[in-house]
Every structure is written in structure tokens, then in C-alpha cells.
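Chemist: sequence unknown, structure follows:
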């Protein structure tokens, strides 16, 4: 969990994608998140977190629906949404926090 604390404390927006490989909406987000990462470049990070491998973290953050997307900046959660999102929406939200 300490790695998570270090990660979210960065002063750039960190988009977390909580997913599983067996969840179709989660899998549909993979290319979208690649596009977001490419568009944001070094002004932010996109990190995928497999809920099956990180159950303790997912439980602590009350992840219920998949995919669940969160943006952290400077240690604070600044945005959260469950369900699929399009790349342009996510890029716009990430830019708000750069």
C-alpha cells in the first residue's frame, strides 16, 4: 500500500483504472486508456489496477462497479466515475488537473 501512497502523491494527475480481464466494459476501456495516455504524455499518468490482484486496495477504495476510474493529484482524489468513458472526456478531465 505504501507504493500506492507514493504514486498518488505525485503533483501530476494520476488516472487509475480499476478493472478485471473477465469484465467486458473493463476490456473495452483498454484502447481508450492508451489514447488518453498518449494524449497526456508526461503531464499525467494512466495506471491500470487489476482488482483480482489488488483486492485489498479495491476494497479500501470501495470499488464496486467495473471499470472504476479515479484521478488523484497531490494525494487527493479529485475525480471518480464508474463505467465506461470516452477518450475525449477523460483527456479533458485530466487536462483540468494538469
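Modeler: Yep, that arrived. Just so we're clear, the structure is a prediction, and the values are computed from it rather than from any experiment.

Chemist: C-alpha from now on. contacts and neighbour counts both.
Modeler: OK.

Chemist: what about residue 49, which helix or strand?
Modeler: strand 45-50 (DSSP states H and E).

Chemist: Kindly report the same for residue 66.
Modeler: Counting by DSSP H and E, residue 66 is part of no helix or strand.

Chemist: how deep is it tucked in, by neighbour count?
Modeler: Residues lying near residue 66 (other C-alpha atoms under 10 Å) number 20.

Chemist: ok, now which ones touch the residue lying closest to residue 20 once chain neighbours are set aside?
Modeler: Excluding the flanking residues, the one nearest residue 20 by C-alpha to C-alpha, 6 or more residues apart in numbering is residue 50, at 5.4 Å. Shown in contact with residue 50 (C-alpha atoms under 8 Å, 6 or more residues apart in numbering): 18-21.

Chemist: Got another one to weigh against that:
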């Protein structure tokens, strides 16, 4: 499946349709976000079939970023059964995001 790019209108459907979802809130102008991109890509491959990985551009989907109170990017959220299960602000090592997913699985 790879990384998906949900819009504000289909985001809730994404959360309801999948057990575990990791969402990277980012922007094209954000240096740390660009450094995090390959890590998120690897996680999407590693957890294919176990968790869905999504990226949300905060400049495109402002309402979604506001709804989840994204004040700083990158911010990575993990949802389990549609409910927020974890939040990491700033770029971190892959192991941090993997631990968030493992906890939600």
C-alpha cells in the first residue's frame, strides 16, 4: 500500500477503517520533516499489513492540523481503533516511531 495522503474529508474514514494508523504531519519547507521522510518510508514498508502510514501536509490540510492541535512539525501521531494512542513532536529515530506502533498493535 505504501504511504497514503489523506484529505481532511476522508481522514476519519481512514482512522475507522484501520486498526493502527501512523500519521506524519509535515510541510515541504520544513527541514526536519524532509530528514524524517525516509524514516517514515521505511516504517511504511516494515509495517505493511500491520499498520497504515499516512502523511499530511499541514499547508494543504490546515483544518486537520488545527483539529489535532499540531503546533510544531514534524509531529507524528499514532491512532489505535480511531483514538489517539501516541504523539511525538520533532524528528526522532525510527525506533521511537516503531515503539509507538508496537504499543498500539
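Modeler: Received it, and whenever you're ready, just let me know what you need. Every value quoted in this text rests on a predicted model; they were computed, and no experiment measured them.

Chemist: Could I get the TM-score for this pair?
Modeler: Overlay of the two chains. TM-score (TM-score structural alignment, normalised by the length of structure 1): 0.92; 98 aligned residues with a C-alpha RMSD of 1.2 Å.

Chemist: In structure 1, what stretch matches whichever helix in structure 2 runs longest?
Modeler: Criterion DSSP state H: the longest helix present in structure 2 is helix 31-46. Helix 31-46 of structure 2 corresponds to residues 24-39 in structure 1, going by TM-score structural alignment.

Chemist: Would you mind listing the buried residues in the matching stretch?
Modeler: 25-27, 29, 32-33, 35-37, 39 (16 or more other C-alpha atoms under 10 Å).

Chemist: which other residues reach it?
Modeler: Outside stretch 24-39 of structure 1, the residues touching it (C-alpha under 8 Å, 6+ apart) are 19-21, 44-46, 66-67, 83-88, 90-91.

Chemist: starting at the chain centroid, how far to that stretch?
Modeler: Relative to the chain's own centre, stretch 24-39 of structure 1 is displaced by 10 Å; criterion: C-alpha atoms, centre = their mean, to the nearest Å.

Chemist: again with stretch 76-89 of structure 2
Modeler: Distance, centroid of stretch 76-89 of structure 2 to centroid of chain: 8 Å (C-alpha atoms, centre = their mean).

Chemist: Where does that stretch end up in structure 1?
Modeler: Under the criterion TM-score structural alignment, stretch 76-89 of structure 2 matches residues 69-82.

Chemist: Straight-line length of that stretch, end to end?
Modeler: 6 Å (C-alpha to C-alpha, to the nearest Å).

Chemist: For the spatially most central residue of structure 2, give me its contacts.
Modeler: By C-alpha atoms, centre = their mean, structure 2 has its centre lying nearest to residue 23, at 1.2 Å. Residue 23 of structure 2 makes contacts with 53-56, 76-78, as judged by C-alpha under 8 Å, 6+ apart.

Chemist: Please, which helix or strand holds it?
Modeler: strand 20-26.

Chemist: what about that strand, how far off from structure 1?
Modeler: Overlaying structure 1 shows strand 20-26 of structure 2 at a mean distance of 0.5 Å from the equivalent residues (mean C-alpha distance after the TM-score superposition for structure 1).

Chemist: For burial, what's the neighbour tally of the counterpart of residue 22 of structure 2 in structure 1?
Modeler: When structure 1 is aligned by TM-score structural alignment, residue 22 of structure 2 is paired with residue 15. A count of nearby residues for residue 15 of structure 1, using other C-alpha under 10 Å, gives 26.
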